[in-house]
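Turn this into a structure:
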Amino acid sequence: MTERLRQLLGDEAGVLDVPPPSTDAVLRQGRGLRRRNRLVAGAAGVAAAVVVGGSVVALAGDGGGKAAPDPSSPTISDNAVFSYGNQVFYDGPSHRAEIQDNAVKSLFYTSAGVVVRHGDSSASDGGGPQRFSLVSPDGTVERLGLETEETVHASDVDQQYIAYAEAVDGELQAVVYDVAADVEEARVTVGATAETWFPVSIDDETLYVQDGYDNPAYAVDWRSGEVSESDIPSVWNVAAGRVTATVDGESAVVDVATGDVLVSSGSGSLVLSPDGRYAALAAGEEAQVEPDREVPTQVFDLESGSDVTVFGTPYDWGWTADGDLFQVEKSQVRTCDTATGECTTEPYAQPDIPEPDPITYTMSDPVCPDGGLECHTDPEFYENCAENPDQCEWRESEYVEEQTIELRLGGRTYES
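Below is the predicted model:
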């Protein structure tokens, strides 16, 4: 009787259609249970075009290219991630990869690995095209097909995407790029624009973008294509439904959904960790007076309400992917646990790499009609020449810019 019952139950279980668990849900629950145990989010590709509220969203799969990451494989390191020149330390100072380019501009945490933005120079803005490479957890470096110009980028530590926005034929378009599959995942038309520079952030399925400095911010559901104006206080530094902002003249961290102030400070500037669990008081009045002396940095746990204090040089902190602070010093990397305030060190040997060659730039400037200099203070003259270049006389000039080897820290993508 028992064997018969077991057989019947086994046959029935074999034909049940059990849906797979949501990877995103598993990831987010896991973050709350164990800070240092994440899974790579894998997703099957789809191809579709959806029109929602006058906006177009294009969703693209991997086109038979690369497979999504194995959900059981390790994610990015919880150790310090930084670069010196074109050398990227992707898992503390003992793991190093080389980027085949002149310089690194910034580093982004994603669930597929560390995305490196690099180019002809280390300048965050300008300096030619912005190119991208993915450093996988095993140290493999893969050049991505993504290339942008004069664009701000953002990432979500729990997703395999880089987000940015650009103007195309007078329209503001928000873009989500899958760095694991190396394809554009979604492109949503937000609306008409006359701007050329767009701050962005990505938090789960919402991409926040501001149409220039003084225009409204938008919340873009990049999967459905739904676009709405947002009253988010800032599109910078958004993570896990939280955002840094200025409230009543003080730096604060605000809950995006409710508007509740989670923590505020009378001086200094609060900065969110990449996973949105912590906020560090980046600098106060003491740091302004003596910027090269070690001063206290207060770190707030936004979930428990507790806080700890760590000491270090202000403005030189980076974040690990799971929310610890670190500093790269002359011969060591110091990492401070933001839950306890305890700090540990690892030896570090700065790479011996040659100084980069100077870069020669060619610039074109409109010539004043009378041969003088008065037009150089007239914004309308420059605007007209930009819109109607054939109506102006242009003069080309060259200048040489010396390059230096720069240190870039993970978790500080606001440098982009």
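
all contacts plus neighbour counts: C-alpha atoms, from now on.
OK.

what's the distance between Val289 and Pro314?
11 Å (Cα to Cα, to the nearest Å).

Another for comparison:
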Amino acid sequence: MTDRLSTLMHRAAEGLDVPPPSTGVILTRGRALRRRRRLASAGAAAAVLVLVAGGAAVLDPDQPSEPTPSRGVDEPPRTLDLGATLAVGSTLVFRDGTEQAELGDRGVTSLHYTSVGVLVRHGDRSSAEPGGTFSLVHPDATVSPVDISTGAAAPVTDPAEPYVAYVQRRGGATQVVIHDLGTGAEVARADVPSSEDLRPVALSGDVVYLNAGDDDYVVDWRAGTVSEPGIVHGRPDVAGGRLAAVVEGRGVVLDARNGEQLFSVAVARGGRVDLSPDGRFVALDEDDGVNGFEVYDVDSGSRVQFPGVISQYGWSPDGDIFRVRGNRMTVCVSASGVCDVPDVRLPPGRIRLGGWSYEQ
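Sure thing, here's the model as predicted:
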């Protein structure tokens, strides 16, 4: 943890009805000191954002298209009502098993929620290998191809936005590319420091989080900035503008932009926390399923107990959970704990649960 993050957490904790976490470190002090250096002083490439809207200069010859307008600050996320969503073999199953879309290949590598459908990477094998084909499964179960190439790195999406972000190396430069799945057009491209292990970690609103070993970058593609803010590190759990982490025996949820603490709960040694795709809920798993796990509402602090471990469950785009056993699924409302077993039978095949990344 950087000194800034520790200070922000303590300030935020003063206004909460939970014990504040003590001052500590997420990272070693040496790494924390490295985090303070500015992008320019490190000799990194200057940020070059390519946009048509917002007054930014168009510097790319490919002329990216107009981006979809961003949400207002007070506007709720536009997540799709897809219910339990998973891939079984080459079939995407959603709306609690009542809708299916066939991808035509022998397996699905990964699936990513967006506001216009589910982005699916599929190919000859359902394993986390480079390559494969991308398709967008629309809410009406129709499928359309997506013309992007992300290489070995996984793309990132936000269930409340129509975008996919990925890293591309072109002409000696490393760039973050923003592709609008709603229009099928590239809308932004930003130069970032070149590194062979640079990976996109998360997309939340207009912000892309990147990691390259000990270095972390944040790209605000609408504002045209690339920075190292010292809040998000490594490969964090970021969703809905929030960051979940375990810090010195407490599971915390922070505002990913400014480090403000939004939620805190005691966590046993070895425990983990996982955010829902929309950032509204956080799951706490402490004892490998012996006593189940808890799902907390980040805003209200209310909690519900579920059996098993969170990794056995998928997340729907709007924060509910589901579990598959054999050819049946159990769908649960995170806010209430009410569960249902839909009267559907799943097709045979390898399963990929929505809400989890199966790529590096």
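
Superposing both, give me the TM-score.
Superposed pair, TM-score by TM-score structural alignment, normalised by the length of the second structure: 0.74. Supporting alignment: 297 aligned residues with a Cα RMSD of 2.9 Å.

ok, back up a step: if you count what's nearby, which of Val289 and Pro314 of the first structure comes out ahead?
Pro314 (22 against 9; other Cα atoms under 10 Å).

Tell me if I'm right that the more buried one and Glu285 touch.
No: using Cα atoms under 8 Å, Pro314 of the first structure makes no contact with Glu285, being 10.9 Å away.

need the contact list for the corresponding residue of the first structure for Leu119 of the second structure.
Leu119 of the second structure maps onto Val115 in the first structure, with residues paired by TM-score structural alignment. Counting by Cα atoms under 8 Å, 6 or more residues apart in numbering, Val115 of the first structure touches Leu107, Phe108, Tyr109, Phe132, Ser133, Leu134, Val135, Val179.

and the residue nearest to the third one when sequence neighbours are not counted, how many neighbours?
So that's Tyr109 of the first structure. Of all residues not flanking Tyr109 of the first structure in the chain, Val157 sits nearest, at 5.1 Å (Cα to Cα, 6 or more residues apart in numbering). Using other Cα under 10 Å, Val157 of the first structure is surrounded by 27 other residues.

pretty sure Gln7 of the first structure is in a helix, no?
Yes: under DSSP: H, G, I helix; E, B strand; the rest coil, Gln7 of the first structure falls within a helix.

Would you mind finding the match for it in the second structure?
Aligned partner of Gln7 of the first structure by TM-score structural alignment: none.

what sits against Gln7 of the first structure?
Per Cα under 8 Å, 6+ apart, neighbours of Gln7 of the first structure: none.

What ranges does the stretch 51-200 of the first structure have for its helices?
Counting by DSSP state H, counting those that start in this stretch, the stretch 51-200 of the first structure yields no residue ranges for helices.

Can you find the partner of Thr320 of the first structure in the second structure?
Taking TM-score structural alignment, Thr320 of the first structure has Ser316 as its aligned residue in the second structure.

correct me, but that match touches Thr79?
No: Ser316 of the second structure is beyond contact range of Thr79, at 9.6 Å (criterion: Cα under 8 Å).

Compare those two and say which is more crowded by neighbours.
Each of Ser316 of the second structure and Thr79 has its neighbours counted (other Cα under 10 Å); Ser316 has more, 31 against 22.

gap between that one and Arg328 of the second structure?
For Ser316 of the second structure, the distance to Arg328 of the second structure - Cα to Cα - is 16 Å.

With Ala84 of the second structure instead?
If you go by Cα to Cα, the gap between Ala84 of the second structure and Arg328 of the second structure works out to 12 Å.

Which one of the two is surrounded by more residues?
Between Ala84 of the second structure and Arg328, Ala84 has the larger neighbour count (other Cα under 10 Å), namely 30 against 15.

mind listing what that one touches?
Ala84 of the second structure neighbours (Cα under 8 Å, 6+ apart): 93-97, 314-316, 320-322, 331, 354.

Now which residue in the first structure aligns to it?
Residue correspondence to the first structure (TM-score structural alignment): Ala84 of the second structure is matched to Ala80.

do you know how far its match is from Asp231 of the first structure?
34 Å.

repeat for Val333 of the first structure
With Cα to Cα as the criterion, Val333 of the first structure and Asp231 of the first structure are 40 Å apart.

Between these two, tell me which one has more neighbours.
Neighbours were counted for Val333 of the first structure and for Asp231 using other Cα under 10 Å; Val333 has more, 18 against 13.

if I line the two up, what does that one land on in the second structure?
Here Val333 of the first structure is matched to Met329 in the second structure, going by TM-score structural alignment.

which non-adjacent residue is nearest that match?
In this structure, Met329 of the second structure finds its nearest non-sequential neighbour in Arg323, 5.4 Å apart by Cα to Cα, 6+ apart.

and the one you found, what is it in contact with?
Applying Cα under 8 Å, 6+ apart, the residues near Arg323 of the second structure are Gln312, Tyr313, Gly314, Met329, Thr330, Val331.

hang on, the earlier thing: average offset of the host helix or strand of the match of Val333 of the first structure relative to the first structure?
Using DSSP states H and E, Met329 of the second structure maps to strand 328-332. On superposition with the first structure, the mean distance recorded for strand 328-332 of the second structure (mean Cα distance after the TM-score superposition for the first structure) is 1.2 Å.

Show me the contact partners of that strand.
For strand 328-332 of the second structure, the surrounding residues in contact (Cα under 8 Å, 6+ apart) are 84, 96, 320-324, 338-342, 344-346.

Generate a ChimeraX selection restricted to the buried entries among those.
Applying 16 or more other Cα atoms under 10 Å to the contacts of strand 328-332 of the second structure, the buried members can be selected in ChimeraX as follows:
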select :84,96,320,321,322,323,324,346
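
out of the contacts of strand 328-332 of the second structure, who's nearest Ala152 of the second structure?
Closest approach between those and Ala152 of the second structure, by Cα to Cα: Ala84, at 27.4 Å.

how far away is the closest residue to that closest one other than its chain neighbours from Gly271 of the second structure?
When the adjacent residues along the chain are set aside, Ala84 of the second structure lies closest to Asp96, with 4.6 Å between them (Cα to Cα, 6+ apart). Distance, Asp96 of the second structure to Gly271 of the second structure, by Cα to Cα: 29 Å.
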